[in-house]
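>>> When you get a sec, could you give me coordinates for this:
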Amino acid sequence: MNKFSKNIGFYLIIIAISFLIAQYFITPTPVEEDFSYSEFIQLIETEQIEEVTIVGENIIEGETIDGKEFEINIPGTIEKIEQTLQDNNIVINTEPAPEPPWWASILGYLFPVILILGFWFFIMKRMQGGGNKVMSFGKSKARRHDEEGKKRVTFDDVANYEEVKEELREVVEFLKSPEKFSKLGAEIPKGILLVGPPGTGKTLMARAVAGEAGVPFFIISGSDFVEMFVGVGASRVRDLFEQGKENAPCIIFVDELDAVGRQRGAGVGGGHDEREQTLNQLLVEMDGFEPNEGIILMAATNRPDVLDPALLRPGRFDRQVIVDKPDFKGRRGVLKIHVQNKPIANDVDLDIVAKRTPGFTGADMENLANEAAILAARRDKRQISMLEFDDAIDRVIAGPQKKSRLISDKEKDIVSYHETGHALLGELLEHADPTHKVSIIPRGRAGGFTINLPEADKNYVTKSELTDKITALLGGRVAEEIFLNDISTGAQNDLERATKIARSMVTEYGMSDEIGPLTLGQKNGDQVFLGRDISRSKNYSEEVAALIDEEVKDFIDSAYNKAREILNENKEMVEAMVAELKEKETLVSDDINKIIAEYKEDYEYEPAEEANSKTESKEEESRGSNLDLEANPEININLKNNN
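Sure thing, here's the model as predicted:
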């Protein structure tokens, strides 16, 4: 009943009942006539009536000469029927109409007042509290984590990221034992910003802090601040921090901070833009005249470059914690967490799966484990085997397999030679990433694909490695030209990626001998509401632009000629691999190494197990700070669209 009473339907029913009661007592009851008006006139004219009584304004009562009582409602005015009665010498008596009860009359006057008061009471009830009630759009939409009833997440549920955990443990420890820090005069950071690519677990890390701290934890998205009404965002920021003060000590977590914290000055509305008002209020609340003791603000973003500098200064977001893509050890730990509740077969080696997934984020690893489970269920298996994990990796990278797609023999030749060119160059080039798998089975929009995996996670990429990577990318086009005497559109993606790498080598990495160690072109920092990196400003002359184009072409031509030279020297090897690929449709590194060893005397063939063990040892040795994020290579997969 309490829940129903808060509904508008309850009040509508009360008002309707009151209205019906008033109408019942105020409105006269209609008369049940014994005969019609015309019959009444006929009785008068035939002298069947001697005396009548007029009640009120239009009701006539009486008795006929034969003793039959009647009561009739006269339509229109009573004067006309009075004249008829007088003309026929009928005695006329009068009586006043009966009056309704006194309380019914009072109810008729009070009904409008009751209606207005009821409507006002309903509006005031709706205005109280937050949620989605009427007039409550100025209230914060933050949700309190400990009231959601979700499973508690701790740091044990987050694999790897030991440095990040250490930074956040200080926050948890301060909330539990603030005197430990205050004795030494230390102050806890007011704000902690989690920065990293999408899917790396920033929100999960914040949930772990909530689970460890044991204090009120409020969660809100950056987009929840701004609405269509002007001033709502700033009002919600004030209400959010008021809730924080009432529940201090507490943690407030703002997800996707860039939705509200973008740099000021580029909005369409200038200084009166709604986003800027919201951001200004957030800046004041974080570090203004009134201190917010006991409130720690955490936020997550994958676009720190577009945030306003005032947000990132000390006193607001004092610390920026980088949550980057996991390395080999981190991927293995994430995968171990996501498979702990799944039936895994004995042949599954999580180390090998982690090695085959460089560049995968935590969300990618979770998706990988889920895809493997789906494939096992589709094949009516009771356990997830290594085959499902291997197929799941291909599915995540290149899309679902399309064995039903019919391709002609000519297209099959094009794809086979194209992918063979990529695969062999990946193995024969000294600094290229080794080929893990090559397939001519269509997946997604790709007619075929080649997966090159680095032997270890790389923090930096050398000029030789980038040059060989361009050469391997051009291997497909070169193989088509040499063995088919024609070229296809399948190399479109390869040419695009090769040109991008070559241009970056010239304009960003300073690897051109002709131009030298210069960075040419600068990312636009203006129009931040449209995105900072839409274009690059041209801070060089037309002569330098022509020189850049010439240097890029030299890098591409040199790599193209090198690929042609290697494939021309190994034609028999290419033909043997194409034949094997057409027969099996998919070749793994072990198959490719066997073919190369047959035709190349100085090539040392390593079984897959030995190669994996060496790779794992290299993975453990290659640990360092990932400073050059843009140069960090991801999975080298070549997708061919043969449509």
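>>> Only C-alpha atoms from now on, for both contacts and neighbour counts.
Will do.
>>> What ranges does the stretch 51-200 of the chain have for its helices?
79-87, 102-127, 162-176, 178-182 (DSSP state H, counting those that start in this stretch).
>>> Let's have those in TSV, adding distance to Asp409 and mean neighbour count.
Below are the helices of the stretch 51-200 of the chain laid out as TSV (distance: least, CA to CA, whole Å; neighbours: other CA atoms under 10 Å):
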stretch	distance to Asp409	mean neighbour count
helix 79-87	107	13
helix 102-127	71	13
helix 162-176	53	16
helix 178-182	73	13
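>>> Asp486: which of the ones you listed is closest?
helix 162-176 (53.4 Å; CA to CA).
>>> what's the offset of the closest one from the middle of its chain?
Distance of helix 162-176 from its chain centroid, counting by CA atoms, centre = their mean, to the nearest Å, is 27 Å.
>>> go on, stretch 585-594?
On CA atoms, centre = their mean, the centre of stretch 585-594 falls 39 Å from the chain's centre.
>>> What of stretch 292-312?
Using CA atoms, centre = their mean, the offset of stretch 292-312 from its chain centre is 20 Å.
>>> Please generate a structure for the following sequence too, so the two can be compared:
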Amino acid sequence: MSNLPPPPPPPPPGRGRGPQQRNKNEQSSGKDANPDGTPAGKGPGSWPKWAIYVMVGVLAAAILVPTLWPSETGESLEYSEWRELVVDGEIATAEINTGSGKITGQFNNEDKYTTSGGGERGVSAADEALLLRQDVKYRFIPPSSNWLLGLLSIFLPIALIIAFFVWMQRRAQGQMGGVMSIGKSKAKAYDASRPSTTFDDIAGYDGVKQEITEVVDFLRMPERFKEIGARVPKGILLVGPPGTGKTLFARAVAGEAGVGFLSVTGSDFMEMFVGVGASRVRDLFQQAKRMGKAIIFVDEIDSIGRKRGAGLGGGHDEREQTLNQMLAEMDGFEATEGIVILAATNRPDILDPALLRPGRFDRQIVVPLPEWSERKAILDVHSRDKRMGPDVDMDTMAQATPGMSGADLANLVNEAALVAVRRKSKQIERIDFENARDRVVLGASRESMILSPEEKRATAFHEGGHALLATVLPHGDPLHKVTILPRGMALGVTWSLPQERHTYSKEYFEDTICKAMGGRVAEMIVFGNLNSGAANDLEQATGIARRMVREWGMSERVGPQAWSSQQQTFLGDDLMGSGREYSDDTAKLIDEEIGRILHEQEQRANDVITKHSEGLRLIAEALLEHETIDGPEVARLIQSALPSNAPVH
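Next up, the predicted model:
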């Protein structure tokens, strides 16, 4: 039997079609910065705050100073009183402001006076003649001008024009990403003195930690490795399904390294302008060289690292030029000692072979889906800051969540907390985890859906057939619970707890297909007709049977031959279309073998359910009464329907 890991166990059978199945914040080094590296608010064309304050102060002074400037004081006279004093010869001088009409001057005893004046010029022609007759020394003064307002009237239009052009420049930079800095790298530098995530925050994956820790130790203490001539790997590629923690490992390296750390995503290199990607790659490595020792993390490297020449675009498109520049920087003429590339992808099969060769990415570290013990540790990490009830068993939850990634488990714990809040509970209990798992895998409970009595009874027998076979068949996964409460797109669900397996036997797949046929067969035996409720079950069973024949060599007639069911035409290989890998006779033989497996397991399901027909009736009645029953209760009902001392299997 091959040790290659087969696909994860199929989803639980159910009536109706069901749905398909960052930690702490990073601490950026220094203050926020613009893309070109200048401090925020200090980029090209930006004015310092003190300049704005000076302009506001000058404007306020130009308006307020003239009104607050101290003026000459003196006795205030009515214009008529002043005229009588002129007639009496008591006025010595008079200064007449032609703008405001205000008259100031001195009496004969040199005391000062002031009056409002009259007429447009301050005095009428008759009063001017009176001043002449009385030999009063007078003169007309033009209105005084405010020099600040004068300067403001000159420079304000110029300032408005300059401000308009500055605004236009900033808008153009915002839309185009800054023309002058378009080729600059968008990598974020992290402060190693304030780690936000460490290896202690990552549960399990001891092998991955060991390999990455070697690189971190080399950058910290290179003399230990150089003493015996060891060379640090230039690149480490983290490979694994989405959500397994590849980016989290990079964050932990940033916290543990104690050297410069630059983070960038593959899409940051791509722009609409030709040559920008290659320019940003050069700038990224120059920035790392200035740090002396540095780690560069490229997330989702498959966006720029795909095979060259794949597709109709030829070899001169922007993405390929960016990849060529990265290949040259990683292992070209110029040495890059002290710089380590850490990259992550979930599509290693589409990466260019030149990128994966030794000297560039020397190591490929697989970050797989967590095992049972690792899932338990991950659940413990995500639940340590939450109030857990005494009935929560993380061992059971870890066993009940096979195939879930670290991100799925973190979401599961959070969903359980939300369910507890909706229940108005002060702690998270086991029922909250059960409901959260059902919600994550199957969808939200559809409480508004009301089934007719006929549909509810048919659903009970359908799920009863699945549950009976899951309990009786020897090679399947043990039954956990069965329910007829609608969830997601399913009217009912039979849930098993998959055991931790790395290889799967032919008997296991046959029992899985037989269990999937149980709902359809039970309805046919009880009601004598078929409906559309088994659509998802048939799809699941047919998919397993097809892979048994085409990929796993589990058909005696077809023999030990395998044909992959996934044609990766998007890679550009044989883009003009490749013929089928087998002849028409073989295709007919494959179809016959698939049909044979399905019919055999359907007949097997019919025989087992007919034998345990009384147990099926008890299970269906219990479901109609309680809507949800667990695996041990199903086994008890089946055992009670058998003759005394008869085994269930």
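>>> Just the TM-score for the two chains, thanks.
Once the chains are laid over each other, their TM-score by TM-score structural alignment, normalised by the length of structure 1 reads 0.75; 536 aligned residues with a CA RMSD of 4.0 Å.
>>> any chance of the helices of the stretch 51-200 of structure 1 in TSV, plus distance to Ser613 of structure 1?
Output for those, formatted as TSV (distance: least, CA to CA, whole Å):
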stretch	distance to Ser613 of structure 1
helix 79-87	118
helix 102-127	67
helix 162-176	25
helix 178-182	47
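>>> Those helices: which one's closest to Ile384 of structure 1?
Going by CA to CA, the one of those nearest Ile384 of structure 1 is helix 162-176, 29.6 Å.
>>> What range does that closest one cover in structure 2?
Using TM-score structural alignment, helix 162-176 of structure 1 corresponds to residues 206-220 of structure 2.
>>> just stretch 545-554 of structure 1 next, same as before
Alignment of stretch 545-554 of structure 1 against structure 2: residues 587-596, by TM-score structural alignment.
>>> List the contacts of the matching stretch.
If you take CA atoms under 8 Å, 6 or more residues apart in numbering as the criterion, stretch 587-596 of structure 2 is touched by 542, 545-546, 549-550, 555, 557-558.
>>> Got a quick PyMOL command for the buried subset of those residues?
The buried subset of the contacts of stretch 587-596 of structure 2, as determined by 16 or more other CA atoms under 10 Å, is captured in PyMOL by this line:
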select buried, resi 542+545+546+549+550+555
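>>> Can you pick out the most distant pair from the contacts of stretch 587-596 of structure 2?
Top of the distance list for the contacts of stretch 587-596 of structure 2 (CA to CA): Thr542 and Arg557, 18.0 Å.
>>> what residue of structure 2 matches up with Arg275 of structure 1?
Checking TM-score structural alignment: Arg275 of structure 1 goes with Arg319.
>>> Quick check: which element contains its match?
helix 318-330 (DSSP states H and E).
>>> Give me the mean deviation of the longest helix seen in structure 1 from structure 2.
Counting by DSSP state H, the longest helix found in structure 1 is helix 542-569. Comparison of helix 542-569 of structure 1 with structure 2 after fitting gives an average deviation of 0.8 Å (mean CA distance after the TM-score superposition for structure 1).
>>> these two touch, right, Ala545 of structure 2 and Leu598?
Yes - at 7.1 Å, Ala545 of structure 2 counts as touching Leu598 under the criterion of CA atoms under 8 Å.
>>> circling back to that earlier point, which helix or strand lies directly C-terminal to the helix holding Arg319 of structure 2?
Criterion used, DSSP H and E; the element after helix 318-330 of structure 2 is strand 339-345.
>>> and the angle for that following strand with helix 318-330?
Put simply, strand 339-345 of structure 2 runs at 140 degrees to helix 318-330, going by axes from the mean of the first three to the mean of the last three CA atoms, to 10 degrees.
>>> Now strand 339-345 of structure 2 on structure 1. Mean distance?
Per aligned residue, strand 339-345 of structure 2 averages 0.6 Å (mean CA distance after the TM-score superposition for structure 1).
>>> Where does that strand end up in structure 1?
The aligned range for strand 339-345 of structure 2 is 295-301, by TM-score structural alignment.
>>> Which residues does the matching stretch contact?
189-196, 202-203, 206, 244-245, 248-258, 317.
>>> which residues sit in contact with the closest residue to the match of Arg275 of structure 1 other than its chain neighbours?
Spatial nearest neighbour of Arg319 of structure 2, chain neighbours left out: Ile304 (5.7 Å); criterion: CA to CA, 6 or more residues apart in numbering. Going by CA under 8 Å, 6+ apart, Ile304 of structure 2 touches 266-267, 319-320, 322-323.
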